[in-house]
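Q: using only what follows, build the 3D model:
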Amino acid sequence: MNFPKRQNFQVSEKPLIIVGSKNPVKVASTESAFTEAFHKGFVVNGITAASQVSDQPKGDEETYLGARNRVVNAKKTFPEADYWVGIEGGIGEDAAGMYAFAWIYIENKSGLHGKAKTGTFYLPEAIAKLVHDGMELGAADDAFFAQENSKQNGGSVGILTHGVLTRQTYYNQAIILALIPFLNEALY
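A: Predicted coordinates for the structure are as follows:
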């Protein structure tokens, strides 16, 4: 298998961002959020970086750890980047039912880091049952809604909002929130 040479990742003087996932939604939302926040362009590439958590993280602690681990592992692979981004989707449960969310963790080459969590939304009982039966949320959505690879498209949030929110727009706001320390370095 031929892998791209490292020098091909940074083809300009633009800062290099490595996303700890090849999921096109995570890469696109990272590029969009960084561009919005900093009003300039970036070179953004996704790589496979292990989350070292279960395929379907449960709760804040495991989901946050997955996002952070993606950054740690992406840094090992591409230490020459300017920023590393980890995005990990998870589920939680409370008295009202099962809900979905994601954690974002970002670090730059000087070691400054930022983190944020998306908003949460509750899942239909039928989806929650499939997850309880051992399915990952994306697979449960695909099975129930007769979709294919929905987690690399609109995801649960896109399906359930009928496209009003996409997975990309859902992540975008949380990535910008995780960039607050980088936008205000003197305060952090």
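Q: hey, let's count contacts and neighbours off CA atoms from now on
A: Fine.
Q: who are the neighbours in contact with residue 152?
A: 23-25 (Cα atoms under 8 Å, 6 or more residues apart in numbering).
Q: need the contact partners of the longest helix along the chain.
A: The single longest helix within the chain, with elements called by DSSP state H, is helix 59-77. Taking contacts as Cα under 8 Å, 6+ apart, the residues outside helix 59-77 that touch it are 18-21, 47-53, 57, 81, 84-93, 102-107.
Q: stretch 105-122 now?
A: Around stretch 105-122, the neighbours that count as contacts under Cα under 8 Å, 6+ apart are 64, 67-68, 71, 80-87, 97-104, 157, 170-171, 173-175, 177-182.
Q: now swap in stretch 159-166 and tell me
A: Taking contacts as Cα under 8 Å, 6+ apart, the residues outside stretch 159-166 that touch it are 153-155, 157-158.
Q: another for comparison:
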Amino acid sequence: MPIKVIIASKNPVKIDATKASFQRKFPEHSFEFEGVSVPSDVNDQPMTHKETQEGAQNRANNAKIKYPEADFWVGIEGGVHDDEFGMQAFAWVVVLSKSISNQAQTAVFYLPEAIAKLVRSGIELGEADDIYFGRTNSKQKDGAVGILTNGEIDRKAYYEHAMIMALIPFTLKVLSN
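A: Here you go, the predicted model:
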């Protein structure tokens, strides 16, 4: 019977990153993945590290409440944070099982000031990218990290690194829940 993983997002990039990470870490297992829509209970554009982590945690928890029959629940939340150097962009990943919870953060990068100004004005980062670069729906494609690195770091790989780090205690337990 496949191991059921609920991803607290309908975003294809987040779903693909979760699939790739679980399959890479546990190649001997078969999985069933499902992307679902659940609330983050934070602002649409989290503006601090704390709010972003809370959003990922809330998504995973809300998915677990709504879909208790699964084996794993994953929350991924992108956010920004202003510091003395400018506006950072990053994401938090939370992975839950019936008995373990862990989290990890992606790498942090700084946004160009023109995009940061749009975000500070109340526009979500994905929409700010679309406005600035003249694109559509970039948050379900390469996102800010892909655009700003000219595709050298795509959004899927960006999330995968954090997902694999969040899976560390699960690899130690070898899915024995």
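Q: can you give me the TM-score here?
A: After superposition, the two chains reach a TM-score (TM-score structural alignment, normalised by the length of the second structure) of 0.95; 173 aligned residues with a Cα RMSD of 1.0 Å.
Q: can you give me the helices for the first structure?
A: Remark: helices assigned in the first structure by DSSP H are 24-38, 59-77, 125-132, 137-145, 155-160, 167-178, 180-183.
Q: and residue 152 of the first structure, what pairs with it in the second structure?
A: Aligning on TM-score structural alignment places residue 152 of the first structure opposite residue 140 in the second structure.
Q: then residue 92 of the first structure?
A: Using TM-score structural alignment as the criterion, residue 92 of the first structure maps onto residue 81 of the second structure.
Q: please work out how many residues are found near the closest residue to its match other than its chain neighbours.
A: Leaving out its chain neighbours, the residue that sits closest to residue 81 of the second structure by Cα to Cα, 6 or more residues apart in numbering is residue 48, at 4.6 Å. Number of residues near residue 48 of the second structure (other Cα atoms under 10 Å) recorded here: 17.
Q: correct me if wrong: residue 58 of the first structure contacts residue 92.
A: Yes: look at residue 58 of the first structure against residue 92 with Cα atoms under 8 Å: they come within range, at 5.7 Å.
Q: aligned to residue 96 of the second structure, what sits in the first structure?
A: Under TM-score structural alignment, residue 96 of the second structure pairs with residue 107 in the first structure.
Q: distance check, that match against residue 49 of the first structure.
A: In this structure, residue 107 of the first structure lies at 15 Å from residue 49 of the first structure, with Cα to Cα, to the nearest Å as the measure.
Q: same deal with residue 147 of the first structure?
A: Using Cα to Cα, we find residue 147 of the first structure at a distance of 26 Å from residue 49 of the first structure.
Q: of these two, who's got more company?
A: The neighbour comparison of residue 147 of the first structure against residue 49 (other Cα under 10 Å) goes to residue 49, with 22 against 16.
Q: in the second structure, what sits opposite the more buried one in the alignment?
A: Using TM-score structural alignment, residue 49 of the first structure sits opposite residue 38 in the second structure.
Q: contact partners for its match?
A: Residues in contact with residue 38 of the second structure, defined by Cα under 8 Å, 6+ apart, are 8-9, 59, 62-63.
Q: so for the second structure, the centremost residue is which one?
A: Centroid-nearest residue in the second structure, with Cα atoms, centre = their mean: residue 76, separated by 2.7 Å.
Q: wait, it sits on residue 39?
A: No: with the criterion set as Cα under 8 Å, residue 76 of the second structure and residue 39 do not qualify as a contacting pair; they are 11.6 Å apart.
Q: thought residue 131 of the first structure was touching residue 138?
A: No: here residue 131 of the first structure does not reach residue 138: they are 9.4 Å apart, not a contact under Cα under 8 Å.
Q: how many residues are close by residue 132 of the second structure?
A: 12.
Q: tell me if I'm right that it and residue 115 touch.
A: Yes: with the criterion set as Cα under 8 Å, residue 132 of the second structure and residue 115 qualify as a contacting pair; they are 6.8 Å apart.
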